[in-house]
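Undergrad: okay, sequence plus prediction incoming.
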Amino acid sequence: MIITRLEDKEAAYADPKVSPLRLSYLNEHESKVLFCHKVFGSKSQSHNSVFGSKFYTAIKALLRNEEEENLEMVYNQVFEITEGLPLAIVVLAGLLRAKSFTEWDKVLSQLRTNEKSKQVKRILALCFDDLPSRLKSCFLYFAGMPENLIYNTNYIVRLWVSEGFLKPKKGKTMEDIGQSYLKELISRGMINLVRKDPSGGVWLVTIHDRVHAFAQSEAYEESFLEVHDNADLLMPNSVRRLCLHNYMQSHVPMDTSFPKLRSILCDFAEERTGNSVKNRDHNGLRYHGLQFIPRSKFLRVIDLRGMRIKKVPREIGDMVHIRYLGIRSHSLVDLPSSIGRLINLQTLDIESSHVKVITPTFWEIATLRHVMGNKLNSLADAFKKLESLLHLHLAAAESADDKIPFQLLTKFTLQRVQVLELYGAIDMSNTDIDERYVLPNLNRLVLKGSVVNQTFMNRIGELPSLKELVLCENSYTESKLMFSDSGFNSVTNLVMADMENLVEWTIRPMSIPMIRRIALSGFSNLKIKLEGHKGAECPKDLMVNLEEVVVCNMTGDILIEPADSGFSEKINKVAIRTKSEDIMDATLRAGRWRESMVAGNMF
């Protein structure tokens, strides 16, 4: 399918046998519904959902009679300005929702013009000018991303951090701040949310092609960033941020010196063609020597994807300004030991490469935050040195031979780790399950694809500081799960989602005594057995702190045994039953369950 603004005759050249489908703009009522949906934050775009939403009702309640009439005038002006073009409506709504109602008329008056052909660009320019300064650089950075793709926000935020775009805030990590910037850009309609992550944060985003084109034009005019398909630049001395996109070649000559270059991002053929590049005949193609790196002394960000790189020059160790080093190349097999001298390095990304060992001094870099690689043999040595690590996300490749070592929980000195997210099978072979766990400060544990058993669950139930437990798809292999009397004594938030094998969950009388919130999702049928002491009926004070249970995406029912227990009565009072995945996304946000169920609809 090709989506284009070309006329019928021009579009027919793509395939003369297929008649183009002409999409009409929205009519006045449809424009009003879409506008209100974006401004007032209802879940769907249906008429009843928008004009019955709490946000729309709250706005109406604050308006006097004359202001209600003004609101109707706003709808008319929005339709007049946008002519029903959905993109224009969405972006304009994002601009207005960031302002008070009294400022709306001033904004709309600036957009009243007869130049309808340039209206979208005028709206985008006004929206960009209205962005806080902290967001302008973040938005313009999307100009360097390949167009018409879905972007992983973890990658985007890591680049923002390395560029120094994010303003530190007490009590917040840089990743948290990056998430807040993303949500504001989404709220303003400048980028689009595609998917949230299991914790309810922004995971995948995209940007409309016309907004992307505007960002590239603005970035070029402000000398913020340049995008090219090769390195043959007319004025390389002036370039500060360079983005090269070439999906026809995996080798682009780059012998030029870039004395003022701060950042270089390359996306070449290898990354786009997937595994087929491995089988292609490369005779006659040269490996890239990266000679431009030592000639560009002020580089802070290097992100090279798909280039034919066999080795990295040892002079890279002298590039002390580097904060982000990404080299994704199937040809790369080795890194020089000099990278241990990159004292400001925050991120190393060598996924897709064949690098197995990294010099031990690398793991002693104090600023190091993120390392992505495949089957690094030096991980054991690394964990022994990362005694100050607070947050660890470890994902195993989808391979039977690639597993997360059980010793991660017992052998390494991860005394300060507070958040542990394990995505992939945990290797339980040749281990002593009775070994003492060394995670005294762990307060959040996420397991996905871990394929653990009841014995494993009994042991993690003894972790003294664990407050939030998330069990996702294929995290548990057995059909029955028991929370013993000594289990999860500190847990306040529990999420169990898409555990296809689980049909029965037994809760002992002394387990999860501090539980406040439970979320259950994706079960066909689930029996919850509540056990008392030595066969006695479940005590009335079981889980006295329980506040709410969120149940969603259930194709069957939850059966509570015994049916007349105190817990059965309580769950019936607090359960929220819904088909909406938004509720589950919201409940996964640690510490903000109730608030996030509302806020989650705002972006």
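TA: Alright, I've got the coordinates.
Undergrad: going forward, measure contacts between C-alpha atoms and count neighbours the same way
TA: OK.
Undergrad: next secondary structure element downstream of the helix or strand encompassing Lys384?
TA: Assigned by DSSP states H and E, Lys384 falls within helix 379-385. Next helix or strand after helix 379-385 toward the C-terminus (DSSP H and E): strand 391-395.
Undergrad: contacts made by that next one with the rest, please.
TA: Here strand 391-395 makes contact (C-alpha atoms under 8 Å, 6 or more residues apart in numbering) with Ile404, Val417, Gln418, Val419, Leu420, Glu421, Leu422, Tyr423, Gly424.
Undergrad: can I get those in TSV including neighbour count?
TA: What follows is the contacts of strand 391-395, written out as TSV (neighbours: other C-alpha atoms under 10 Å):
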residue	neighbour count
Ile404	19
Val417	21
Gln418	19
Val419	18
Leu420	19
Glu421	16
Leu422	19
Tyr423	22
Gly424	22
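Undergrad: for comparison:
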Amino acid sequence: MTQTGERRSYCLFGERLTKTRAVITIVGTGGVGKTTLAHMVYKRTKAHFHFDIMLSVSQQFSVIDLLRRMLNKIGHWPKGLEIQKKKKKIEQSLPSDEEEVDNYVGTLKRLLNRKRYLIILDDVWGVDLWNQLKDALPDNNNGSRVLMTSRSIDVAKFADPRMVPYELGFLNDNDSRDLLLKKAQPDDDQLADLDDLPDALSKRCKGLPLALIVVGGILSTKNQSYHDWKRVLDTMDWHEEDIDCMKVLAMSYEDMPYYLKPCFLHLASFPEDYKISAKRLIKMWIAEGFIPQQGRKTMEETAENFVEQLFQRCMIQVSSRCPNGSIKCFGVHDLLRDLAIHEARQENFVTVFQEAEGINHSQRVKRPVRCYGLTLEKDSEYGYTYMPRFYEFRLLRILEIVGINVESEIQLRGLDRLAHLKYLGFKNCNGLNIILECSFGHFKNLETLDLRDTRINDTVRLPWKISSESIGRSTLDLWTIGTLRHVLVDRQHELYFPKWLDLRNLQTIKWVSISDEETLANQLPIFNSMRKLGVCLINRNINCINWRSVSRRLESLPSLISLGIIGWDIPNEIVYPRALPNYQNLQTLYLDGNWANNVTLNARLFPPHLVKLTLVGLTLRDDPMKELGRLMSLKILRVERLTYYKQNMICSAGFPVLETLFLEVFDLPDFNIVLNIVNGVMSKLKYLKTSWHFELEMPPELKHVTVVRT
């Protein structure tokens, strides 16, 4: 945190301590740093509250959705309510929106009663929001706080007239220069050669933090020389009094290399304040043809580098990273998203329709035959009432349907005309009947098939819902598609693989359910290109000898970095294969099974370079921490559904780079388990989550760690 940030966060909370519930509002123009300051306050103060919630609101908010998200954050959203609502939807007796809001408001108020809470609402546009939320946030006279960020001073005055709004102004010259140099990162020798250029560049940004960050990102990609920095200054050809943030942002777009521009413009297709999965985005970029083949690199590796370049240029805001350091999830600042939308429209690159009526009638879509990607995201609580006529989108390369959570049937007509389709995904489509009127053989260019987090009913006519006894022609057609790279389905879908399967580009298959010896021994698809594999073994009679053979084949794969094995009531040797130490390149390992006998963990039985380890269903009589601590590269450790018979777990050594620890006891003991972390151990720990019956003994040096008890 910068000294400026320290001062501002202290001004917000340190000088405004009262017992009554206070509503504090940070007010300022776009790009001035309201969200950044709110995040600083959240991180520094959340440990003092029973409940802490931080949510992005956005301009088009739904109060029902917002209340539901708040209930989710404090872990009290009743899952059964969704099922009840679906039934009521069918019976046409659903409560009105007002009744539903009243129900959520009452529930939230009851949960927050007598609790000290911190609620941060980012990017509030109008007074209506507070009008609808205030009754859910009781004044418990215990120091509860509500912090809002807004561009409108009226929001601040309306929410709490007693509190003076914190108006966030522009940075002074010194702070502007410091922020620019922090992002540009020249070394001391180079800085001396730059003369007065840092001052001149920062003054052109007029103290606006977002502009300084973006310009700093541009400079970080240049040679740290006087002439290169001078060329950047020359492109900022406006007078200081005419500064417009969008001019600076537009300059950052123009400075991008040609190959990065379409990747940035594609971000315009995501909703405001959306957390974008880098893996999902990368598959879309490849399907769109944005990613070139570069030497021996896979296109996925090249695309990961493109995402990093966008981050280096400060065009995206990283939310989380994978264990190997690659970007996992990120967002886009509102103003940068506005820039992407503006440039995309200028180049006829992306059209974003608000709500479903934008495509209700195909004549509203200009030249639909030129549509290359189509994502249908749930816009209402009950999914879609309309599905476009796909035969009008013959050049479609991406089709993704997201968030249909009701018992409904959708007939996808005209898919057989989509000969160019490369990405087909149904995400979070629970209870959906999907009827395809064509064989997968029509999709000769298909690269990604994604059905994760989707429950498909038995009545669905999809070709992968078959067994080896009832193989269909459409399944054979699916496996003739030589371009396939990623097949992602849930565990309940059994994939059948013919013996002649030969897919040299296949990199990901999750999850493969195997129930017979023949598939295990001969037909499990194993190729040198395989990077991620998930296997679900659902027959206790699967032979250990055959599994050893498969395991030896897996250890020879040069590119395998992620492996998941699930086994239900099967021998330990299958779930916990002896060949694991030979998986030299493996970074992520997931082992799950109802293990019949007690397992003695030994660090030497794991791959040597593991970064993420998940163990599910273990039964242990001995403390596992001594052995697990010897996995020197481990950053994330998850132990779920653990049966444990001792009263202590002691972390006395090891775990030099561990950042996340999750411990969950399944077979609840009659006593609490003391988790003792010795001083100097887990020094890099950032996040600790345990089930409620763990008692924590942690050294003072870990007081910064986020601790969650469930």
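TA: Cool, the structure landed. In this text the structure is predicted, and so the values were computed from the model without any measurement.
Undergrad: show me what contacts the aligned residue in the first structure for His486 of the second structure?
TA: Alignment note: His486 of the second structure maps to Thr347 in the first structure; criterion TM-score structural alignment. Applying C-alpha under 8 Å, 6+ apart, we find Thr347 of the first structure in contact with Arg158, Arg323, Tyr324, Leu325, Gly326, Leu368, Arg369, His370, Val371.
Undergrad: the fourth one and Asn458 of the first structure: what is the separation?
TA: The one in question is Leu325 of the first structure. In this view, Leu325 of the first structure and Asn458 of the first structure are 41 Å apart by C-alpha to C-alpha, to the nearest Å.
Undergrad: the two: who's more crowded?
TA: Under the criterion of other C-alpha atoms under 10 Å, the comparison of Leu325 of the first structure against Asn458 puts Leu325 first, with 22 against 18.
Undergrad: residues contacting that one?
TA: Contacts of Leu325 of the first structure by C-alpha under 8 Å, 6+ apart are Val301, Ile302, Asp303, Leu345, Thr347, Leu348, Asp349.
Undergrad: and the third one, what pairs with it in the second structure?
TA: By TM-score structural alignment, Asp303 of the first structure lines up with Gly425 in the second structure.
Undergrad: tally of neighbours for the residue lying closest to Pro498 of the second structure once chain neighbours are set aside?
TA: Leaving aside its sequence neighbours, Pro498 of the second structure sits nearest to Gln523 (C-alpha to C-alpha, 6 or more residues apart in numbering; 6.5 Å). Neighbourhood size, Gln523 of the second structure [other C-alpha under 10 Å]: 16.
Undergrad: ditto for Asn223 of the second structure
TA: 12.
Undergrad: which helix or which strand is home to it?
TA: Secondary-structure assignment from DSSP H and E places Asn223 of the second structure in no helical or strand segment.
Undergrad: can I assume Ser103 of the second structure sits in a helix?
TA: That one is not Ser; residue 103 of the second structure is Asn. Yes - according to DSSP: H, G, I helix; E, B strand; the rest coil, Asn103 of the second structure belongs to a helix.
Undergrad: show me what contacts it?
TA: Residues in contact with Asn103 of the second structure (C-alpha under 8 Å, 6+ apart): none are found.
Undergrad: how near is it to Cys651 of the second structure?
TA: Taking C-alpha to C-alpha, one finds Asn103 of the second structure at 45 Å from Cys651 of the second structure.
Undergrad: so Thr35 of the second structure, which state does it fall into?
TA: For Thr35 of the second structure, the assignment made with three-state DSSP gives helix.
Undergrad: look up the closest residue to it, ignoring the ones flanking it.
TA: Using C-alpha to C-alpha, 6+ apart and skipping residues adjacent in sequence, the residue nearest Thr35 of the second structure is Asp122, 6.5 Å away.
Undergrad: and that neighbour, that one's in a strand?
TA: Yes - under three-state DSSP, Asp122 of the second structure sits within a strand.
Undergrad: so it makes contact with Val146?
TA: No - here Asp122 of the second structure does not reach Val146: they are 10.7 Å apart, not a contact under C-alpha atoms under 8 Å.
Undergrad: list the buried residues for the host helix or strand of Glu30 of the first structure?
TA: Assigned by DSSP H and E, Glu30 of the first structure belongs to helix 28-40. Of all the residues in helix 28-40 of the first structure, those buried under the rule 16 or more other C-alpha atoms under 10 Å are Glu30, Ser31, Lys32, Val33, Leu34, Phe35, Cys36, His37, Lys38, Val39, Phe40.
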